[in-house]
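sharing a model prediction with you, sequence too.
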Amino acid sequence: MDTYTLLPLILAFLWTFLYFLNHNSKKSTTSPRLPPGPPPIPIIGNLHQLSTTPYRTMADFSRTYGPLISLKLGTITTVVVSSANAAREMFQKHDLAVSTRHVTSAVRAADGHDRYSMVWMPVNAKWRLLRKISTVQLFSIQRLNAGQSLRHAKVVEMAEYVNKCCESGEVVDVGKVAFTTQLNLLSNTFFSMDMASHSSKDSGEFKELVWKIVEEIGKPNLADIFPVLGFVSKLFVNRELIGIGNKFNEERLSSEGRGNGDVLDTLIKIMKEEGSELSLDDIRHLLMDFFTAGTDTTTDTMEWAMTELIRNPEKMAKAQDELERALGKDTKSIQESDISKLPYLQAVVKEALRIHPPAVFLVPRKADSDIELCGYLVPKNAQVFVNLWAISYDPNTWENPDKFLPERFLDQDMDAKGQDYGFIPFGAGRRACPGMTLAYRMLNLMLGTLIHGFNWKLEDGLTPEKLDMSEKFGVSIQKAQPLKLIPI
């Protein structure tokens, strides 16, 4: 073939090549692209860059790449939201598009928990039914107000136990005391009975069981990273995820005819109504959700709040002075009606929720379609994390974010109801935690009672400066070493 024959072919090829190059260049400048992030490597993606505290690692990435980053966790494209502004745009513009959960293999392996759990199932008719039942039967203002006497009674029992320890000089495990109080509040709400006592080992064993569950759900699993290995999860998943349901379901659900008027009676009554879509499995898994989420996060926040007050004695003194001024020296019992008169106590609780968020990541979501967020593409089926820890420590939102400063909440009217996106410890949007109001009331009641009725010191002559602050990561962040104090 001579030069004259080849030349037109070469020119045609070059024209075609330049046309597509120009076309793709224009397309790439007008279409959103994936958020920036550290470059992945084949097969494992960015897994090798994550530490045992992935929330901190991802927060570090956001300082380099911006408030919206993308990672490759094995084969899973993951987008991480790390700022209040990015969270605001996601919840206000795309809440429905990212309302589906990215279900972990541990949850799937737990007797199909994702098919029945309000936390994990998609936003569908069954989810709306369970959400409505939860709102009306448990967390409506009328229900919450009606339960004030029960909450007060459980907090008084806690104070009586601590007082016995005070008289005998015994050490108090703050996390265990808070857990037992919250556990018995929930069990009486559902079953009209206590499930544990402060002086027995059973609450400690149950607390450990709940921690194993949230740790199992929170830690990476091969099947989550490489879905083709889903069968491995079913072989190795912690079976306590299934056993917890039997811990309190069979015996209590069989006593349905008691007529105590508690929540379980109401749920069974709804289930038996003609045409009801509520099943016994729905009730079992609903109880699993409430007992795990309702005890673990409240307990962890209480323990961290007391830890911060012990480490910051001037903050403890300020909170105690406020309680004494508002309630008097001789009144040790706190009522819920007193909380509105205790702005500094409320600020302490809020700051504890900020600096030690009850869940470092919101429950993972999945994009149901391609969406544009902060100018970037979040592709369909991508996993979406909201890094609450990063948002809570963002210096663009919080001055001196590493310091425990309850006073910051006295200067600004922020609540935890999901409207202030720099402070969303219970989530936001349609999938926000329905029990946030109950948790907030109990945290104020328990903390106020412990610091108003008693002074506290560390055991074995330990000083506040030497207090162990190491963390244990699951869904929430637990103190690695339990906080043990002596009441005086």
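Sure thing, it's come through. Numbering: from 1, shown residues only.

rest of the way, CA atoms for contacts and neighbours
Will do.

which residues touch residue 158?
Neighbouring residues of residue 158 by C-alpha atoms under 8 Å, 6 or more residues apart in numbering: 177, 181, 198.

who wins on neighbours among those residues?
With neighbours taken as other C-alpha atoms under 10 Å, the top of the contacts of residue 158 is residue 181, carrying 27 neighbours.

that one contacts residue 155, doesn't it?
Yes: Residue 181 is within contact range of residue 155, at 6.7 Å (criterion: C-alpha atoms under 8 Å).

need the contacts of residue 158 in a markdown table (columns: secondary structure and distance to residue 102).
Formatted as a markdown table, those follow (DSSP: H, G, I helix; E, B strand; the rest coil; distance: C-alpha to C-alpha, whole Å):
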| residue | secondary structure | distance to residue 102 |
| --- | --- | --- |
| 177 | helix | 34 |
| 181 | helix | 32 |
| 198 | coil | 37 |
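
can you redo these as TSV with distance to residue 295?
Shown next, in TSV, are these (distance: C-alpha to C-alpha, whole Å):
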residue	distance to residue 295
177	11
181	9
198	15
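
here's the one I want to compare it with:
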Amino acid sequence: MSLFLCFLCLLPLILIFLNIFKSSKWKLPPGPKTLPIIGNLHQRRELHPRHRRNLSDKYGPVVLLQYGFVPVVVISSKEAAEEVLKIHDLECCSRPETAGTRAAFYNFKDVGFAPYGEEWRVMRKLSVVELFSLKKLQSFRSIREEENDLCVKKLSEFATRRSPVNLEKTLFTLIGNIVCRIGFGINLYECDFVDEDRIVDLVHKSDEVIGDSLFSDFFPGRIGRLIDRISGQNKRLNNLFSELDTFFQNILDHHLKPGRERSYIIDVMIDMMKKQEKDGDAFKFTTDHLKGMISDIFLAGVGASAATAVWAMTELIRNPKVMKKVQDEIRTTLGDKKERITEEDLNQLHYFKLMVREVFRLHPSAPLLLPRETLSHVKIQGYDIPAKTQIIINAYAIARDPKLWENPDEFNPDRFLDSSIDYKGLNFELIPFGSGRRICPGMTMGIMLVELALLNLLYFFDWGLREMDEANKIVTGNEDVLNFVQVLHH
């Protein structure tokens, strides 16, 4: 009897499996051999950016993998990426649904991970026109400059004592407080429910929730969800997310307090919710939309920007000749007697901007971009890609392709001296923010945060590793994290 029940439970999976692997007249992309039921799940590690050449070298720039019952196409060339992001942008512009992204973005009530449709278009328009337009961002210039001034003041105390500084924590605190003040109306130094020490931890928890894979992500349906519950995966995900949800709810509750600092982004959305209630609009903003947008801003605004700035300082300390060239330009152009840096100073610098471009090339904050999902059948590089296929674009591999870049793994801003290649979505060999209709709407804000932070660090201080013991160096973790370094007044 028990064997019969097991067979009944597995029957839908078996039927789906047979349907997926039946012979097809389509010309599907090449890929590694699959195992029954699990497909290529055992080879997921090969997709990691560090192993970027394993698949493309063997199978080409368009590779088909089968993760359980989910077909996944990996794109690893400039030409294939352009077909996906430009020529077939509309057909490839949706997002796959996973348990982690569903939780982190409140059933996809956000911009980044929402499936393509009317709701996404409304949220995208809100973010582009009302939240992240250049005019709106410029209105908060004083907050960005003020927080950088405070960071310089704190680092000066370390420099005076010739003490080491945890630069990762410094940058996450700096960028975290700018984003929290502009976006959420909270100051980390005064807030009673979150402080600077917890920002890095919350960002990492966000990454973990989004990246967490459940059985149901690869074997959809009731059986997959049942196994998630039985195995405890669902409970683990909920426990991870509960801390983030508490943080986001505290942000909303903070807005009920009298005399609070005005939050531009949340207040704009709340005002729009009230207006819609009054006008009787068909589309209704909800609390989940607010939390979904908060989650987007927190993860991309804080996590991605701070990680990029950390990588920039890591590469500069690894490459002192490049750092000297950048600092010489900054200090010669701006003079050595400035008391504070402003965003106008950024417009005077050329090589500094090339250095930032090189950082985005080597270390995109989302090495595989955000996954896409096809809305209909398309052809990419002559291969048939069916509807409901996940597409992963390996921006990391493309930006280090030896066919496109000389000495691709070398940190060398000089490569852009006579190049018009930029990172804003029009040159497909360099797409750290994506491209097309799903390009990151907060790109301009992220660039502002990274550039101003780096300019302050490089203008006011000289940097180097401590010369004491083995622990005082650039430590290697998942992504090579810059830890304790020496900071001195220049």
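Done, it's in. What you see is a predicted model, and the numbers here were worked out from it, not measured in a lab.

now the TM-score, please.
After superposition, the two chains reach a TM-score (TM-score structural alignment, normalised by the length of the first structure) of 0.86; 451 aligned residues with a C-alpha RMSD of 2.6 Å.

for the contacts of residue 158 of the first structure, which ones persist in the second structure?
Here is what carries over to the second structure from these, by both residues aligned by TM-score structural alignment, their matches' C-alpha atoms under 8 Å: 177, 181.

tell me the one of the contacts of residue 158 of the first structure nearest residue 459 of the first structure?
Comparing the contacts of residue 158 of the first structure against residue 459 of the first structure with C-alpha to C-alpha places residue 177 closest, at 16.5 Å.

residue 123 of the first structure corresponds to which position in the second structure?
Superposed on the second structure with TM-score structural alignment, residue 123 of the first structure falls opposite residue 116.

Provide a list of residues in contact with that match.
Residue 116 of the second structure sits next to 93, 94, 95 when contact means C-alpha under 8 Å, 6+ apart.

now the first structure: which of the residues you listed match?
Among the contacts of residue 116 of the second structure, the contacts conserved in the first structure (both residues aligned by TM-score structural alignment, their matches' C-alpha under 8 Å) are 93, 94.

can you select the buried ones among the contacts of residue 116 of the second structure for me in PyMOL?
The PyMOL selection below is limited to those of those classed as buried (16 or more other C-alpha atoms under 10 Å):
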select buried, resi 93+94+95
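
format the contacts of residue 116 of the second structure as a markdown table; extra columns: secondary structure and distance to residue 104 of the second structure.
Shown next, in a markdown table, are the contacts of residue 116 of the second structure (three-state DSSP; distance: C-alpha to C-alpha, whole Å):
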| residue | secondary structure | distance to residue 104 of the second structure |
| --- | --- | --- |
| 93 | coil | 20 |
| 94 | strand | 17 |
| 95 | coil | 14 |
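
and the contacts of residue 116 of the second structure as JSON lines, adding distance to residue 58 of the second structure?
Putting the contacts of residue 116 of the second structure into JSON lines (distance: C-alpha to C-alpha, whole Å) gives the following:
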{"residue": "93", "distance to residue 58 of the second structure": "28"}
{"residue": "94", "distance to residue 58 of the second structure": "28"}
{"residue": "95", "distance to residue 58 of the second structure": "27"}
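
let me know the closest of the contacts of residue 116 of the second structure to residue 33 of the second structure.
Nearest to residue 33 of the second structure among the contacts of residue 116 of the second structure, with distances taken as C-alpha to C-alpha, is residue 95, at 25.9 Å.

what residue of the first structure takes the place of the closest one?
In the first structure, residue 95 of the second structure lines up with residue 101, judged by TM-score structural alignment.

mind listing what the residue lying closest to that match once chain neighbours are set aside touches?
In this structure, residue 101 of the first structure finds its nearest non-sequential neighbour in residue 365, 4.2 Å apart by C-alpha to C-alpha, 6 or more residues apart in numbering. The contact partners of residue 365 of the first structure, by C-alpha under 8 Å, 6+ apart, come to 98, 99, 100, 101, 102, 383, 384, 385.

could you do residue 38 of the second structure as well?
66, 67, 68, 69.

and which of these is nearest residue 340 of the second structure?
Looking across the contacts of residue 38 of the second structure and measuring by C-alpha to C-alpha, the closest to residue 340 of the second structure is residue 67, at 52.5 Å.

what's the counterpart of that closest one in the first structure?
Using TM-score structural alignment, residue 67 of the second structure lines up with residue 73 in the first structure.

surely its match touches residue 46?
Yes: applying C-alpha under 8 Å, one finds residue 73 of the first structure in contact with residue 46, separated by 5.7 Å.

quick one, strands of the first structure?
Assigned by DSSP state E, the first structure shows strands spanning 68-73, 76-81, 100-101, 172-173, 365-366, 371-373, 376-378, 383-386, 456-458, 471-473, 477-479, 484-487.

can I get these in CSV including distance to residue 250 of the first structure?
Output for these, formatted as CSV (distance: least, C-alpha to C-alpha, whole Å):
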stretch, distance to residue 250 of the first structure
strand 68-73, 39
strand 76-81, 38
strand 100-101, 28
strand 172-173, 30
strand 365-366, 32
strand 371-373, 44
strand 376-378, 43
strand 383-386, 35
strand 456-458, 41
strand 471-473, 31
strand 477-479, 30
strand 484-487, 34
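
just tell me which of those strands ends up closest to residue 54 of the first structure.
strand 471-473 (9.1 Å).

any idea how many residues pack against residue 354 of the first structure?
Using other C-alpha under 10 Å, residue 354 of the first structure is surrounded by 25 other residues.

now it. Nearest residue, chain neighbours left out?
residue 392 (5.6 Å).

which non-adjacent residue is nearest the equivalent of residue 456 of the second structure over in the first structure?
Counting by TM-score structural alignment, residue 456 of the second structure corresponds to residue 449 in the first structure. In this structure, residue 449 of the first structure finds its nearest non-sequential neighbour in residue 334, 6.3 Å apart by C-alpha to C-alpha, 6+ apart.

residues touching the aligned residue in the second structure for the one you found, list them.
Taking TM-score structural alignment, residue 334 of the first structure has residue 341 as its aligned residue in the second structure. By C-alpha under 8 Å, 6+ apart, residue 341 of the second structure lies in contact with 145, 149, 455, 456.
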